[in-house]
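S.K.: Sequence and computational prediction follow.
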Amino acid sequence: MQLIDSRYIMASPEVVWAALLNPEVLKDCVPGCESMTGSAEDGFEAVVAQKVGPVSARFTGLVKLSDLDIGKGLTISGEGKGGPAGYAKGGAKVTLEPIEGGTRLSYEVEANVGGKIAQLGSRIIDSFAKKMADTFFERFQTAVEGPAEAEEGTDETQKKGWFKRLIS
């Protein structure tokens, strides 16, 4: 399964880059993530609980960051084992491009599964993988920007995510 998409994030590439390397941000963005420990240099160990169709599993695995081009892009790759349910592995090539008012975050996601999960069929797997990627990058955008809040008396929205507030 392969997915290519992009998001416009109203934060500088430096802020987006710092968020991509932060284990707390990653933990909050991965759907079903119960824990994430480690560092960007050594990799992260993660525990993720998911239900794919009728199959529920708790995956334990390793997430590594590679091809780091500071402030411009990186590759996120991971592999998790879910016991009898099977395994999942994949990655995302992420690029950051400065735009007026923020950053364009583009990503190419590739995912593979095996075991019981693979027996569900490609339509279910592809749909699940797309939903996981969309949810991750939506949560990531919200963590950096914050939810849109209308300012009293104006139509403009002010955004500032918890991560952006933390480093500001």
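M.R.: That came through fine. Residues are numbered from 1 along each chain as shown.

S.K.: C-alpha from now on. contacts and neighbour counts both.
M.R.: OK.

S.K.: hey, which strand is longest across this protein?
M.R.: If you go by DSSP state E, the chain has its longest strand at strand 55-69.

S.K.: Which other helices and strands does that one contact?
M.R.: Other helices and strands packing on strand 55-69, by 3 or more C-alpha pairs under 8 Å, 6 or more residues apart in numbering; DSSP states H and E, are strand 43-52, strand 73-81.

S.K.: now the residue most central in space within the chain: how far from Ala143?
M.R.: Nearest to the geometric centre of the chain sits Phe136, at 3.8 Å (C-alpha atoms, centre = their mean). Note on Phe136: its distance to Ala143, by C-alpha to C-alpha, to the nearest Å, is 10 Å.

S.K.: residues contacting the closest residue to Glu41 other than its chain neighbours?
M.R.: Nearest residue to Glu41 in three dimensions, chain neighbours excluded: Leu65, at 7.5 Å (C-alpha to C-alpha, 6 or more residues apart in numbering). Taking C-alpha atoms under 8 Å, 6 or more residues apart in numbering as the contact definition, Leu65 lies against Ala40, Glu41, Gly43, Leu74, Thr75, Ile76, Ser77.

S.K.: Put this next to the previous one:
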Amino acid sequence: MDFKGSQTIKAPRSLVWKCLNDPEVLQNCVPGCQSFTAASDDEFLATVTVSVGPVKANFKGNLKLSNRVEPEGYRIAGQGEGGIAGFGKMNAEVALSDAGEETVLSYVADAEVGGKLAQIGARLVASVANKLVAVFFQRFNDTVSELAAQQ
């Protein structure tokens, strides 16, 4: 599954970058996120509950950041295990650019699933994944824009 898109955020790039690296902000933006903690400067551990059709599972996994160039972007590699439900893997590139006083956040990602999730059907899994991505970026945009308005 491939995902790409962009969001224009009403905030300066420095604030968007700071929030992209803040575990608390990220936890609040990830749908179904139960925990999101920093294991190191470049690695986060997360527990996320996801429902896809008849399958509901808690996924435990990690995200590793690399190719970090402040405040331009980074690469994310993530994987999660959901027990009998299966597994998920994801790689993404996130880039930030200025748009006047706003910031454009662009992303390109690919993901794969295995186990029961893969048996459900690619269309349903892709539909749910697209919805989760959209919800994350909308929450992130709203959170960062609100923080910028308070400054």
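M.R.: Received the coordinates, thanks. Since we're looking at a predicted model, the values are computed, not measured.

S.K.: Unless I misread the structure, the residue nearest to the centre of the first structure falls within a helix.
M.R.: Yes. Counting by DSSP: H, G, I helix; E, B strand; the rest coil, Phe136 of the first structure is located in a helix.

S.K.: Pull the contacting residues for the nearest residue to it once chain neighbours are set aside.
M.R.: Leaving aside its sequence neighbours, Phe136 of the first structure sits nearest to Cys29 (C-alpha to C-alpha, 6+ apart; 4.9 Å). Cys29 of the first structure makes contact with Thr135, Phe136, Phe137, Arg139, Phe140, Ala143, according to C-alpha under 8 Å, 6+ apart.

S.K.: Going by neighbour count, which of the residues you listed are buried?
M.R.: Among the contacts of Cys29 of the first structure, those buried by neighbour count (16 or more other C-alpha atoms under 10 Å) are Phe136, Phe137, Arg139, Phe140, Ala143.

S.K.: What's the separation between the fourth one and Cys29 of the first structure?
M.R.: Meaning Phe140 of the first structure. On the measure of C-alpha to C-alpha, Phe140 of the first structure and Cys29 of the first structure end up 6 Å apart.

S.K.: same question, the third one
M.R.: Between Arg139 of the first structure and Cys29 of the first structure the distance, using C-alpha to C-alpha, works out to 5 Å.

S.K.: what is in contact with the two at once?
M.R.: Overlap of the contact sets of Arg139 of the first structure and Cys29 (by C-alpha under 8 Å, 6+ apart) is empty.
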